[in-house]
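**Q** turn this into a structure:
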Amino acid sequence: MFYYIKKFWKMSGIIIFMLFIDAGLSSYRSLALMESLEELVRGNFRGFLFWTLLNLLCVVLVQVFVAVEDILGKHVIRKMNNQVRRDMAATMLQMSHGEFHKRQTGEYLSEFTKDIDQIESLAWGPFFNWISMAFTVMHSIIALSCLHWSLTVASLASALIMSLAPKLFDKKMEAAGAACTREQAKAVSKLKDLLAGYDVLRVFGRNRRFLQGVSQCSDGIEGPAFRRLRTQTITGKVLAVAGILCQGGISIWIGFLSFQGVILQTALFGSGKLISAVADGLNALTDFRLSIASSKPYFEKITVHDNGSLEKADREMLPMRNGIAVEHLSFRYGEKTVLEDRNLRFEKGKKYALTGPSGCGKSTLLKLLLGWLPDYTGTIRFDGTDARDYTPEQLQRQMSYIEQDVFLFNTTIRENITLGEEFTDEQMERALGDSALTGDLAHMPEGLDTVVGEEGSNLSGGQKQRVAIARALIHDCSILLIDEGTSALDQKNADIVEQSLLSNPDLTLILISHHLTAERKKQFDRVYDLTPAHLSAL
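**A** Model prediction:
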């Protein structure tokens, strides 16, 4: 948490300074009130008027400071929330492909939304409130010391007790916060899955299951939050009782000093407010401390802080000059072997097809080349260098990858192709032509600026694949991996796309297909059949 406070230290520092002044004005108003009452008892109207006007001035200044603090506070919280989300994204980028996909999208979505809400309510707000209360307690103690030194000692003793007491409950609150974030993430993930299956449940008349599922997910979100708040409330009230006892002791001591004539009797009126400020402040400090402790699990998820660039500082991988050599490659998912002792070679600029039955490891091979699946045996070499010497990011800069299940962002076709980068009109036209997308755009009123909808819902399956192919071509990587990337195209468009890819002399193409005609096979430099040996023998 304090990393973000320090990162935005200028704005946070201004807010803290204003909180210091605000707390001082609020506390010393009590002394002004005591002085005005004293002058009233003495019958000195001018003195009474002076101290009363001074008191009113303090009230006005406090309101001005509170308004400015509120605006600046919301601004810095917005910036810190944005930085936390950016660091969450940076943390995800450090995950391997396997690590990222161990969790469902709904869990990550929960972190970007629910976790941020919890951080704001448990960390940012309580932090600044804690600072404000700490200053209030400090100024109130100083004001009390103006009445008698023993009140300072008593207040400090009370402050010490109330600052140490919360440590007894820190671990309990951290555990409650960790349980809350874990259970809420699971509930949000289940809710996302339920919403995705809405049509299936409606078709089969399972409306009751949909309603029950939403109710269960809702309880899964609200229940952990309730249990965390219950623990925090009970703990806070136990500590509040301790604070009240400390306040009562100081009040009795002030009464004793007053009756002994050590301090003025008018001090009973003003000092009561100061004592309340100390006691309430100590109680609030305890609550805020417990709240901040509850926020710790949310920050522990963030293991990477992005300081201006999400790019990993890797040495640049040189463009491929010769080719890729796969030697004695084996891979298994758990107990299931999908590739066993495979030896393949892909030379620069040549075209290759991978065929074989489902489950024989064609898609797995492409993911191994991309560096997504590190737990293999054997060797993959790029120009003689072991792929393990490179990071997945370095490997992926050399390759474009088109999956069978194309994903498109809910933005325009142009943005889905360029991914926010700048390309010339000539580059765009060539990519559109080579992907057979030009004809589709001619029938769209908005052309390249057509919004594709969530996950490309406004486009057909073939159009989505053509957008994905244009995206791969315009980024001009020297190696193109296609996993059934033309399966949704009609024969005419498939021929246009495949002919464009096969005729590009600078492109190394590795394409997976279940349905290669004899005529098409002749156009590839080599076709690798990955059918396992025990099936080939049948």
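**Q** C-alpha only now, for contacts and for neighbours.
**A** Will do.
**Q** do a quick rundown of the helices in the stretch 251-400 of the chain.
**A** 267-300, 362-369, 392-398 (DSSP state H, counting those that start in this stretch).
**Q** got the angle between the one helix or strand residue 234 maps to and helix 267-300?
**A** Using DSSP states H and E, residue 234 sits in helix 207-259. Counting by axes from the mean of the first three to the mean of the last three C-alpha atoms, to 10 degrees, helix 207-259 lies at 150 degrees to helix 267-300.
**Q** now helix 207-259, how far from the centre of its chain.
**A** Offset of helix 207-259 from its chain centre (C-alpha atoms, centre = their mean, to the nearest Å): 28 Å.
**Q** also stretch 391-404?
**A** That offset, for stretch 391-404, works out to 24 Å (C-alpha atoms, centre = their mean).
**Q** got it, and stretch 338-352?
**A** For stretch 338-352, the distance to the chain centre is 39 Å (C-alpha atoms, centre = their mean).
**Q** list the buried ones in it?
**A** Using 16 or more other C-alpha atoms under 10 Å as the test for burial, stretch 338-352 gives 338-340, 342, 346-352.
**Q** which residues touch residue 447?
**A** residue 441 (C-alpha atoms under 8 Å, 6 or more residues apart in numbering).
**Q** still on that earlier bit, packing partners for the helix holding residue 234?
**A** helix 149-164, helix 170-196, helix 198-203, helix 267-300 (3 or more C-alpha pairs under 8 Å, 6 or more residues apart in numbering; DSSP states H and E).
**Q** out of those helices, which one sits most buried?
**A** helix 267-300 (a mean of 22; mean count of other C-alpha atoms under 10 Å).
**Q** what packs against it?
**A** Checking 3+ C-alpha pairs under 8 Å, 6+ apart, helix 267-300 ends up next to helix 9-42, helix 116-119, helix 125-145, helix 149-164, helix 170-196, helix 207-259.
**Q** alongside the first, I'd like the structure of this one:
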Amino acid sequence: MEILFKEYSQVIWQRKWFFLIALSALASITFLDLSVPLYYKNIANGLAEPYSETTLATLFENLKFIGFIYAGTWLLWRLVEIVMVPLGAGGANMLGKRCFHVLKNHNYAFFEKNFSGSLIRQVNRFCHSYEIILEWVFFQCFMNILTITISFSIFYRQQREFAFYFLIWTVVFMTWNITYSIWKMRFDKSVAQSDSKLGGVLSDALSNIFIVKSFALEPSEQVNINQASDQVYQTKKTSFKFMFISFAVQGLMTFGMELLLVYLIIQKWKAGNFQVGEFVLFQTVMIILISRLWGFGRNFPLFFSALADAMEMAELFNPTDIETDESHARPLTITKGAINFNNIHFTYCAHPHPKKLFENFCLRVNPGEKVALVGQSGSGKSSLSKLLFRFIEPQQGTVRFDDIAAKDITLSSLRKQISVVPQQSDLFHRSIRDNITLGRDIPDEQLINAARKSHSLEFISSLPDRFETMVGERGVKLSGGEKQRIAIARAFLENAPVVVLDEATSALDSLTEKLIQVAIFDLIKDKTAIVIAHRLSTILHMDRIVVLDHGNIIEQGTHHQLLDLRGKYYAMWQHQSGDFLVE
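**A** Prediction:
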């Protein structure tokens, strides 16, 4: 809750002048609204008198003031509407940017554990809740407190007994709303959590629509969506039931107070000390007040629902999972490209059963050396690449670049100096140009040259919009091989001193693979390269092949040296060689 109010307060502080203008305008509106019954009181008392020119003049005088008040109120509401745009929608816009800033700074493991669809829903609710809470603060909390204060003053000046009855009723009414809404908040949180789960299930199904359709999974996925949606409905139904109970109690309180007021007025009239104008005044004020408090009562649960919606995202502002640079880290340039894994200890602590992977692991990659990592799944190949990018951090030991500890280099400068061609080359739903340049302003000559080297220029040129062709979400409009070549073109353009190839040719047919291998060797020439491979045909010409098994190096050497050992690598080669030509 503290984080939530801190973030919302910062937005309001940055737009404090709009906030103050809105408060002043609403205070003036409330004062004017409650001053109108005073003039209606005078009109009612005047109408109760016999006709005279003096009385008529008094009636028109009061009517004139009411007209001025209505005109002023109309202008003030227009002012409120104007300032609410930058304060409400503008504030939500700032919070949306802030949410992305917080999310992108979370470590890589966070995104492996959370659905993107759930996160998107949390961001949307966080921003929308700000607007709901802001409106509640203005139009319910502030205006009602002011209305109660002014109404009590009017009642106290006219009939002190009524004023105290009114005060007691107001305290009971507000206490009920606050305590009941706080109690009900647990159910509102359940609604928010089930809604996030539904967003995650929807995102998971839609982002894997190829698998869903290929395996005819539409019925089973529909069942999953239905179950998640039904869960949202059930939690909402429970929350609504309790909200309706609150409305029912508020209605009884309101009707009871109105009946009591009229009864007391009748008693005062019976005693002969109550004017018609006072009845009009009290009744008009009570109508305004009851209308405001009824709105307050109906919106108070929505206020707590908005809090519950926003708190799920607010919890992600907790800095425990945030990527941060060390205080002494500096942007440094990798010149040679030497990499050293020095006495690395790493355990996947987040795993339900902590899994030790590396223990006293050491590997040195010399400047410009091309090293392939091979081994069965779970041997540690991908984990080493994550350690390079600092997506994960070792519990002990250091990763060094040119004898500089990775933690001494800022994350941004480190990652900019490592190019990666991943196994699954998902692309942004943007143009081919944007996916290669990653938003940088690159001359067409360089762009075309990178596309040519990656053997992607030919298929790009055949597209109607060439480099401006939109690739669809995650690049669905392109084939796997085309996406892979776009990723390789991106690496050519980046020209980083260290290159990581994670099964970079896995999505290519054999003929294209041969062409791309030429491009890859052109890419990694004069660079340090780490190549993760399952298909051994792609690493025949590496300077060194490192065979991993459960986080340990069991063999290393050139292709021919490892074949001569007749060990693990030899067995793997024998298993795959029937599918590839041996040179």
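**Q** turn the helices of the stretch 251-400 of structure 1 into JSON lines, columns for distance to residue 252 of structure 1.
**A** Formatted as JSON lines, the helices of the stretch 251-400 of structure 1 follow (distance: least, C-alpha to C-alpha, whole Å):
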{"stretch": "helix 267-300", "distance to residue 252 of structure 1": "11"}
{"stretch": "helix 362-369", "distance to residue 252 of structure 1": "75"}
{"stretch": "helix 392-398", "distance to residue 252 of structure 1": "69"}
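**Q** mind checking the ones you listed for the one nearest to residue 319 of structure 1?
**A** Taking C-alpha to C-alpha, helix 392-398 is the member of the helices of the stretch 251-400 of structure 1 nearest to residue 319 of structure 1, at 6.7 Å.
**Q** circling back to that earlier point, save the helices and strands packed on helix 267-300 of structure 1 as JSON lines, and put in distance to residue 472 of structure 1 too.
**A** Conversion of those to JSON lines gives the following (distance: least, C-alpha to C-alpha, whole Å):
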{"stretch": "helix 9-42", "distance to residue 472 of structure 1": "43"}
{"stretch": "helix 116-119", "distance to residue 472 of structure 1": "35"}
{"stretch": "helix 125-145", "distance to residue 472 of structure 1": "46"}
{"stretch": "helix 149-164", "distance to residue 472 of structure 1": "59"}
{"stretch": "helix 170-196", "distance to residue 472 of structure 1": "28"}
{"stretch": "helix 207-259", "distance to residue 472 of structure 1": "39"}
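**Q** winner for burial among these?
**A** helix 125-145 (a mean of 22).
**Q** can you tell me which helices and strands that helix packs against?
**A** helix 9-42, helix 149-164, helix 267-300.
**Q** returning to that earlier point: looking at the helices of the stretch 251-400 of structure 1, which is closest to residue 202 of structure 1?
**A** Of the helices of the stretch 251-400 of structure 1, the one closest to residue 202 of structure 1 (C-alpha to C-alpha) turns out to be helix 362-369, at 33.7 Å.
**Q** which part of structure 2 lines up with that closest one?
**A** Alignment note (TM-score structural alignment): helix 362-369 of structure 1 is matched to residues 381-388 of structure 2.
**Q** now that stretch on structure 1. Mean distance?
**A** Stretch 381-388 of structure 2, aligned to structure 1 and superposed, deviates on average by 1.0 Å (mean C-alpha distance after the TM-score superposition for structure 1).
**Q** for the residue mapped onto residue 264 of structure 1 from structure 2, give me its contacts.
**A** Aligned counterpart of residue 264 of structure 1 in structure 2: residue 275 (TM-score structural alignment). Residues in contact with residue 275 of structure 2, defined by C-alpha under 8 Å, 6+ apart, are 45, 269.
**Q** measure residue 275 of structure 2 to residue 165 of structure 2 for me?
**A** 20 Å (C-alpha to C-alpha, to the nearest Å).
**Q** just residue 204 of structure 2 next, same as before
**A** 58 Å.
**Q** on that earlier part again, quick one: residues in contact with the match of helix 362-369 of structure 1.
**A** The contact list for stretch 381-388 of structure 2, computed with C-alpha under 8 Å, 6+ apart, reads 373-375, 392-394, 399, 500, 532, 548.
**Q** on that earlier part again, which of the buried residues of stretch 338-352 of structure 1 lies closest to residue 186 of structure 1?
**A** For these, the nearest to residue 186 of structure 1 is residue 338 (31.0 Å; C-alpha to C-alpha).
**Q** how about the closest one: what's its closest non-neighbour residue?
**A** residue 361 (5.1 Å; C-alpha to C-alpha, 6 or more residues apart in numbering).
**Q** hmm, the one you found is touching residue 340, no?
**A** No - applying C-alpha atoms under 8 Å as the test, residue 361 of structure 1 and residue 340 come out as separate, 9.3 Å apart.
**Q** so how far is stretch 410-427 of structure 1 off the chain centroid?
**A** 26 Å.
**Q** make sure I have this right: residue 401 of structure 1 is in a helix.
**A** No - read with DSSP: H, G, I helix; E, B strand; the rest coil, residue 401 of structure 1 is strand and lies in no helix.
**Q** that one is in contact with residue 482, isn't it?
**A** Yes - counting by C-alpha under 8 Å, residue 401 of structure 1 touches residue 482, with 5.9 Å between them.
**Q** still on that earlier bit, so can I have JSON lines of the helices and strands packed on helix 125-145 of structure 1 showing distance to residue 229 of structure 1?
**A** Shown next, in JSON lines, are these (distance: least, C-alpha to C-alpha, whole Å):
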{"stretch": "helix 9-42", "distance to residue 229 of structure 1": "27"}
{"stretch": "helix 149-164", "distance to residue 229 of structure 1": "20"}
{"stretch": "helix 267-300", "distance to residue 229 of structure 1": "9"}
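**Q** coming back round to it: quick check: which of the helices and strands packed on helix 267-300 of structure 1 is nearest to residue 501 of structure 1?
**A** Of all these, helix 170-196 comes closest under C-alpha to C-alpha, at 35.6 Å.
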